[in-house]
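S.K.: Dropping the sequence and predicted coords here.
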Amino acid sequence: MEYIISIFQGISDLGSTLMLPVMFTIIGLIIGCKFSKALKAGITVSIGLIGINLVMNLVYNNMEPVADILVSNFGLNLKYLDVGWAAVSAVAFSTLVGAFIIPYILALNIILITLKATRTINIDIWNYWHYALTGSFIHMATGNLILAFLGATVHFVASLVVADRTAKQVQEVMGIPGISIPQGYAAATVPHSVLVGKVFDLFSKNKDVTTADAEKVNRFKENEWVKTVTDPIYIGLIIGTAIALIVGYDLKSALTVGISMSALMYLLPRMAKVLMEGLLPISNAAKAFMTKRFKGQEFYIGMDSAVLLGHPTTITVGLVLMPIALLLAIILPGNAIIPLAGISSMQWDVAMATVIHKGKFWRTLVSGIIGTAMVLLISSYFGPYITQFALSGAISIPEGATGISAMTVNLFTFIPHILANIHIIGPVVLVALILGLALWNRAWLKKQTNLSTTEFIDADASSYTEK
């Protein structure tokens, strides 16, 4: 055991910039990539990480004093800046847990499919960072790698259960056969959305209110004013400048802060695309690896929740949630995060809610408000951990910075973390959750008929993002 731990520690000691090329080269070779492609994948991921570090330094040089004034002069305990999923995904992959998460999750997925505990083949390699982040939080809190991977496993298995049980709804609402959504964030929004639906069913006389009108939504989206205020660049400029003016900056200084926030909104997703570009050869090899081994079986292809974003209700509710999220950040007791990067991607928060509610606007909106409140509180809870990751070198922030977090952590991250920190009982409950969820899903799948086929085995998520 000590030998295994020393191997893990030796890889970790390389630092994220070197660790990622080494690990991705090894992983790529294992699943069938050519050496040159695997090596280039790892180097490309590291380049994306370095780019994110450069952007974070720029942002903190401008935003950290503003956050300090909000805390000290206004009594607002908004000490964490929301840097969004792009920065945190880089954090997740650059940790010790993140270095091994891809082969671990692939192996676990194969085992669960073989045992008929899931029908979902999760080829969405990029979004494995959600499971890595859950495990990394636990590793930071406990120092225990076994607990860390148990926590990541709970998140993954829970996501598969949600994916299997919502697959037919996803296919019906979006009109895309053969898919499911095991993405770690989207899956975590399903439990409260289901509860909202049940409450509405108790009181609603008309349970079949139709979806938002697609034509009206498209006209609304094309309105020049709407296009301006919902553009991530303008969101960064407006929010950054407004906050700086509120704390007493002059117009020139406030606009400088606003421009730096625009840089965050514009550059971070592009650096994340570099990371994703690096992962593409690994993802393609993993897809071929999995489908070859399960050829002829019936299963769902696990896709990114991006395939859901084109629904009119998702678009409409996402726009409405933008100002609501800012208001909640101010009035919600216990919140400590300033929403920024997450504001421009509120559609992701309700992508699965739209599916659960079959496009019903008010149900989806209520689910979105509840989900946003939960995410604000959970991201506030994890603020110290994400900041510590940054200070430890996973991503760079200047010394003395107030802190960072991201509105991407969720219930499936929070619950394993709480359990892992309960001595003795917690680890037992984690194991029980993994086994219980797997067996429960296996029993449920046995009862299902008309399961998905492999018709869309070669489907490309990008083909459906505008569906």
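M.R.: Now that the structure is in, tell me what you want to look at. Residues are numbered from 1 along each chain as shown.

S.K.: For the rest of this, base every contact and every neighbour count on C-alpha atoms.
M.R.: Will do.

S.K.: and the longest helix for this protein?
M.R.: Identified as the longest helix of the chain according to DSSP state H is helix 251-293.

S.K.: Give me the distance from it to the chain's centre.
M.R.: Distance of helix 251-293 from its chain centroid, counting by C-alpha atoms, centre = their mean, to the nearest Å, is 12 Å.

S.K.: Show me what secondary structure element comes after that helix.
M.R.: Going down the chain from helix 251-293, the next helix or strand is strand 300-302, by DSSP states H and E.

S.K.: from the chain's centre, how far out does that following strand sit?
M.R.: 18 Å.

S.K.: which residues touch residue 354?
M.R.: Residue 354 makes contacts with 311, 313, 314, 360, 361, 364, as judged by C-alpha atoms under 8 Å, 6 or more residues apart in numbering.

S.K.: go on, residue 368?
M.R.: By C-alpha under 8 Å, 6+ apart, residue 368 lies in contact with 317, 321, 349, 350, 353.

S.K.: Mind giving me the PyMOL select for these, buried ones only?
M.R.: To isolate the buried members of these in PyMOL, using 16 or more other C-alpha atoms under 10 Å:
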select buried, resi 317+321+349+350+353
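
S.K.: What ranges does this protein have for its strands?
M.R.: 80-82, 120-122, 179-180, 300-302, 337-338, 404-405 (DSSP state E).

S.K.: wait, which of the ones you listed is closest to residue 35?
M.R.: Nearest of the strands of the chain to residue 35, taken as C-alpha to C-alpha: strand 120-122 at 23.9 Å.

S.K.: here comes the other one, which I'd like you to weigh against the first:
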Amino acid sequence: MEQLTPMVQAFLALGPTVILPVFIFFIGLLFRVKPAESFRSGLTIGVGFVGINLVVALLVDNLGPAAQAMVANFGIQLTAIDVGWPGSASIAWASPIAAAILPIGLLVNFVMLVTKTTKTMDVDIWNYWHFTFCGACVYALSNSFIMAILAAVLFEIAILKIADWTAPYMETYFGLEGISVPTGSAASYATIGVPLIWLIQKIPFIKDLKADPASIQKRFGIFGEPIFMGLFLGIIIGALAGYNPGKIIQVGMAMAGVMVLMPRMVKLLMEGLIPISEGAREFLQKRFGEDSENAKIYIGLDAAVTTGHPAVIATALILVPLTLLMAVILPGNIVLPFGDLATIPFFVAMIVAAARGNIIHSVIAGVVVISISLLIASFMAEFQTSMGLMAQFKMPDGAALISSIDQAGNFVNFVNFIIFQIFALFA
């Protein structure tokens, strides 16, 4: 099985812009969509993801260094370095169980669709690394291939169920009909963040605080538009990073660009997805009836499709400095936020949707959830460090410990890990 790992890694290295169109083409054929139309849908979706990846790169390439400059500017020093999702993913794919996760994950998803235990068809193959990481944790704990695979499968089942649960937000708030988000990080943050939003919106005074893009635009006119929000928040981030005036404006322009360009790229992706969604709906309605709930199916995509919404970007940009503040003052935290600071838009997407775009409520919930994630990541730091050493991961210069907010701080992964840790003690 280990010999297959390089082949799996080479396949996944093609990226969603290649893998996704191929999967969409075959899914279209499965649902009796005409071959030419399926091919065009796959191609359009691939082009949409090319655009999304370019905009995400614009976000990460500007927000990431700015956030890291803040760390240096404020002189923050903590024991464990957050290596971000790229570091965690590379550790996951280097695990002995990695080659088995892709076929087993696809099989589990298929069985759940057939048995109607999920409505999400997860075509976001690259993000199977979250399932792999969970399994790799248990493999390092138990040295048991079977237990590791079981852990990965349980994590996948939980993520697919959360994706079903949050799918209505994709349509009602983001306007993405027939889409769900089975991304491990976004789903994990939703499990705590969505109930928190419900609680926050019951608290006197706080529940009446309102700051969503529509109300901001109404109050500030043209200066409340997303393009100006991006510029303003980007300038603040650049200033906190200690940049010179020219660099501050560059960050502001980049964030303004993300605010404007990402929704247009998502619209292009949805254009390609519509024929497949309609084909799937017609196929299932013929078998389960026109009004049957069983006729619903969601196409599971990367949380990147949500990150261009103005409220998501605004919430994330505000949370970057707040995350650094929480890392310093939170008792028990040893993790220095670093690699995953630019990934915060993925973490808060479902929280923002649950808050119906209320940035104030989303930031409050985000602070709580990220604080919990930092404590979990601190608990998992020694364990992820040992996993990294086994995977021959190149440690950051001067780092004794590594961790990650994305996956080591993932609440669902943590619960799963603790269950298997308890089981290992009594086995």
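M.R.: Sure thing, it's come through. These figures come from a predicted structure and were not determined experimentally.

S.K.: re the thing from before, from the contacts of residue 354 of structure 1, pick the one nearest residue 8 of structure 1.
M.R.: Of all those, residue 314 has the smallest distance to residue 8 of structure 1: 42.0 Å, by C-alpha to C-alpha.

S.K.: Could you count how many residues lie near the counterpart of the closest one in structure 2?
M.R.: Counting by TM-score structural alignment, residue 314 of structure 1 lines up with residue 312 in structure 2. A count of neighbours around residue 312 of structure 2, defined by other C-alpha atoms under 10 Å, yields 27.

S.K.: And for residue 195 of structure 2?
M.R.: Number of residues near residue 195 of structure 2 (other C-alpha under 10 Å) recorded here: 14.

S.K.: Could you do residue 168 of structure 2 as well?
M.R.: Other residues within reach of residue 168 of structure 2, judged by other C-alpha under 10 Å, total 19.

S.K.: Who are the contact partners of it?
M.R.: So residue 168 of structure 2 contacts nothing (C-alpha under 8 Å, 6+ apart).

S.K.: Repeat the analysis, applying 10 Å as the threshold.
M.R.: Neighbouring residues of residue 168 of structure 2 by C-alpha atoms under 10 Å, 6 or more residues apart in numbering: 174, 175, 176, 177, 178, 179, 180, 353, 354.

S.K.: check contacts around the alignment partner in structure 1 of residue 377 of structure 2.
M.R.: The equivalent of residue 377 of structure 2 in structure 1 is residue 379 (alignment by TM-score structural alignment). If you count contacts by C-alpha under 10 Å, 6+ apart, residue 379 of structure 1 has them with 80, 82, 335-337, 373, 385-386, 404-410, 414.

S.K.: separation between residue 379 of structure 1 and residue 337 of structure 1?
M.R.: Distance, residue 379 of structure 1 to residue 337 of structure 1, using C-alpha to C-alpha, to the nearest Å: 7 Å.

S.K.: okay, and the common contacts of the two?
M.R.: Common contacts of residue 379 of structure 1 and residue 337, defined by C-alpha under 10 Å, 6+ apart, comprise 80, 82, 404, 405, 406, 407.

S.K.: residues near the residue lying closest to residue 192 of structure 1 once chain neighbours are set aside, how many?
M.R.: Among residues not flanking residue 192 of structure 1 along the chain, residue 367 sits closest, at 6.9 Å (C-alpha to C-alpha, 6 or more residues apart in numbering). Applying other C-alpha under 10 Å, we find 27 residues neighbouring residue 367 of structure 1.

S.K.: how much space between the equivalent of residue 367 of structure 1 over in structure 2 and residue 119 of structure 2?
M.R.: Alignment note (TM-score structural alignment): residue 367 of structure 1 maps to residue 365 of structure 2. Distance of residue 365 of structure 2 to residue 119 of structure 2, computed by C-alpha to C-alpha: 28 Å.

S.K.: what's the answer for residue 368 of structure 2, then?
M.R.: Between residue 368 of structure 2 and residue 119 of structure 2 the computed distance is 30 Å (C-alpha to C-alpha).

S.K.: same deal with residue 403 of structure 2?
M.R.: 33 Å.

S.K.: Comparing these two, which residue is more hemmed in?
M.R.: residue 403 (33 against 27).

S.K.: Report the contact partners of that one.
M.R.: 80-85, 87-88, 334-337, 339, 374, 376-385, 388, 409.

S.K.: Ok, residue 250 of structure 2 next?
M.R.: 62, 231, 234, 235, 238, 243, 256.

S.K.: Pull out the buried positions in the strand or helix carrying residue 24 of structure 2.
M.R.: Using DSSP H and E, residue 24 of structure 2 sits in helix 16-30. Neighbour-count burial for helix 16-30 of structure 2 flags 16-29 (criterion: 16+ other C-alpha under 10 Å).

S.K.: now stretch 31-45 of structure 1
M.R.: Those would be 31, 32, 33, 37, 38, 39, 40, 41, 42, 43, 44, 45, for stretch 31-45 of structure 1 by 16+ other C-alpha under 10 Å.

S.K.: The fourth one matches what in structure 2?
M.R.: So the one you mean is residue 37 of structure 1. Here residue 37 of structure 1 stays unmatched in structure 2, going by TM-score structural alignment.
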